[in-house]
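Chemist: dropping the sequence and predicted coords here.
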Amino acid sequence: MTTVQTKRQAWRCIVSWALAAACMVMIFCFSQQSGSDSQSLSDGVLAGIFDVVGLLIPSAVLRKMAHAAEFALLAILLFHALYQTCGRGRPYLSWGMTVLYAVTDELHQILIPGRACRFFDVCVDALGALAGVLFCLLVLALWKKYRVKKTEK
């Protein structure tokens, strides 16, 4: 491996971990909102969805979908960071790290007015993380299949 490739790989690792850390900060900031601030943000998103597509989604459903989506994103970013660092995605580790962060996120919410620590939310977050990891495995499998076909030509 040349020096340029080594430097490029080092930067890929740094950027990958920085993106995962940024996602964690984003989740922390959302969790830091009071219950009323969080609800008003959800209401604003709901109004925007209704204005664009005319679809009325219950607030509780939207909030759970948002929980799952943010932890799916975190799992994808952790999978990618581990892939850049270890050469493999390590699906169990990226899922486990994401679920551990979900647990700490819920514990953090105990300290926020109008928020609570809910086991159900950890389960929703864990399912979102699972969806993110499965997405990564699918993309990786398709990418490997494409590379094999490309080298056979």
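Modeler: Thanks, I have it.

Chemist: CA only for contacts and neighbour counts going forward, please
Modeler: Noted.

Chemist: quick one, what contacts Cys13?
Modeler: Contact analysis of Cys13 by Cα atoms under 8 Å, 6 or more residues apart in numbering lists Ala81, Gln84, Thr85.

Chemist: ok, structure two:
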Amino acid sequence: MQFQKKVVAVLSWGLVVTWMALIFFLSAQHGEQSAGLSEGITEWVNEVVEQVVPAAEFQIDEISFFVRKNAHFFAYLLLAILTLNAVRRSGGRGWISMGVAFIVSVLYAISDEVHQLFVPGRSGQVSDVLLDSTGALAGIALYAIISRWLGRKRKTNNKKRAN
């Protein structure tokens, strides 16, 4: 059983590192490459919006900004969830594990923006770090809420089995 827990912890950290590598890869794309990726996603979002709300008139620039900023938010929401899970699987508990996950996520967001300073056509922005940090906080909150809900559900099921 102890070996199994160690394997799960290592795999959890592997997911964290893999997600960080994906963020790094996307941040290493030149400005033109990044804009091309964003344009493709923006066009897809625009098509979906037009199907859902045909009369809506959105400017493509508005959708592009929305897509780019939400990408930051959700990338770090997921990073924080993966990191908090890895910390918990490694034995961390309570507020300290949440603090560790938040600090790891924010430090990575800062390093990511510094990294972008060295990529042609990209820039590092403090506002993106703040957005990333907000995503990380949301991820930690979501993880905590779901964990609490699952814990209560487990207790209820155990009580039913005991009766």
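Modeler: That came through, no problem. Predicted model, so just to flag it, every value in this text is computed and none were measured.

Chemist: what's the TM-score once they're superposed?
Modeler: TM-score for the superposed chains, counting by TM-score structural alignment, normalised by the length of the first structure: 0.92, backed by 149 aligned residues with a Cα RMSD of 1.3 Å.

Chemist: could I get the contacts of Cys13 of the first structure as JSON lines with secondary structure and neighbour count?
Modeler: Output for the contacts of Cys13 of the first structure, formatted as JSON lines (DSSP: H, G, I helix; E, B strand; the rest coil; neighbours: other Cα atoms under 10 Å):
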{"residue": "Ala81", "secondary structure": "helix", "neighbour count": "25"}
{"residue": "Gln84", "secondary structure": "helix", "neighbour count": "20"}
{"residue": "Thr85", "secondary structure": "helix", "neighbour count": "17"}
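
Chemist: nearest to Gly96 of the first structure among the residues you listed?
Modeler: Ala81 (14.1 Å; Cα to Cα).

Chemist: thought the closest one was touching Ser16?
Modeler: Yes - counting by Cα atoms under 8 Å, Ala81 of the first structure touches Ser16, with 4.7 Å between them.

Chemist: now what about stretch 148-163 of the second structure, what contacts it?
Modeler: Counting by Cα under 8 Å, 6+ apart, no residue outside stretch 148-163 of the second structure touches it.

Chemist: count the residues that sit near the counterpart of Leu137 of the second structure in the first structure.
Modeler: In the first structure, Leu137 of the second structure lines up with Leu130, judged by TM-score structural alignment. Leu130 of the first structure: 24 surrounding residues under other Cα atoms under 10 Å.

Chemist: who are the contact partners of the residue mapped onto Ser38 of the second structure from the first structure?
Modeler: Aligned counterpart of Ser38 of the second structure in the first structure: Ser42 (TM-score structural alignment). Ser42 of the first structure sits next to Ser59, Leu62, Arg63 when contact means Cα under 8 Å, 6+ apart.

Chemist: the helix or strand hosting Ser42 of the first structure vs the second structure, average offset?
Modeler: Applying DSSP states H and E as the criterion places Ser42 of the first structure in helix 35-53. Helix 35-53 of the first structure, aligned to the second structure and superposed, deviates on average by 1.2 Å (mean Cα distance after the TM-score superposition for the first structure).

Chemist: kindly report the same for stretch 72-84 of the first structure.
Modeler: So stretch 72-84 of the first structure averages 0.4 Å relative to the second structure (mean Cα distance after the TM-score superposition for the first structure).

Chemist: likewise stretch 125-136 of the first structure?
Modeler: Counting by mean Cα distance after the TM-score superposition for the first structure, stretch 125-136 of the first structure comes out at 0.4 Å.

Chemist: again with stretch 20-29 of the first structure
Modeler: Looks like 0.2 Å for stretch 20-29 of the first structure (mean Cα distance after the TM-score superposition for the first structure).

Chemist: quick one: that stretch aligns where in the second structure?
Modeler: The aligned range for stretch 20-29 of the first structure is 16-25, by TM-score structural alignment.

Chemist: hmm, back to that, surely the match of Leu137 of the second structure touches Ala72?
Modeler: Yes - counting by Cα under 8 Å, Leu130 of the first structure touches Ala72, with 7.1 Å between them.

Chemist: show me where the second structure has its helices.
Modeler: Using DSSP state H, the helices found in the second structure span residues 2-27, 31-52, 60-89, 94-116, 126-162.

Chemist: buried deepest among these, which one?
Modeler: Of all the helices of the second structure, helix 60-89 has the most neighbours on average by mean count of other Cα atoms under 10 Å, namely a mean of 20.
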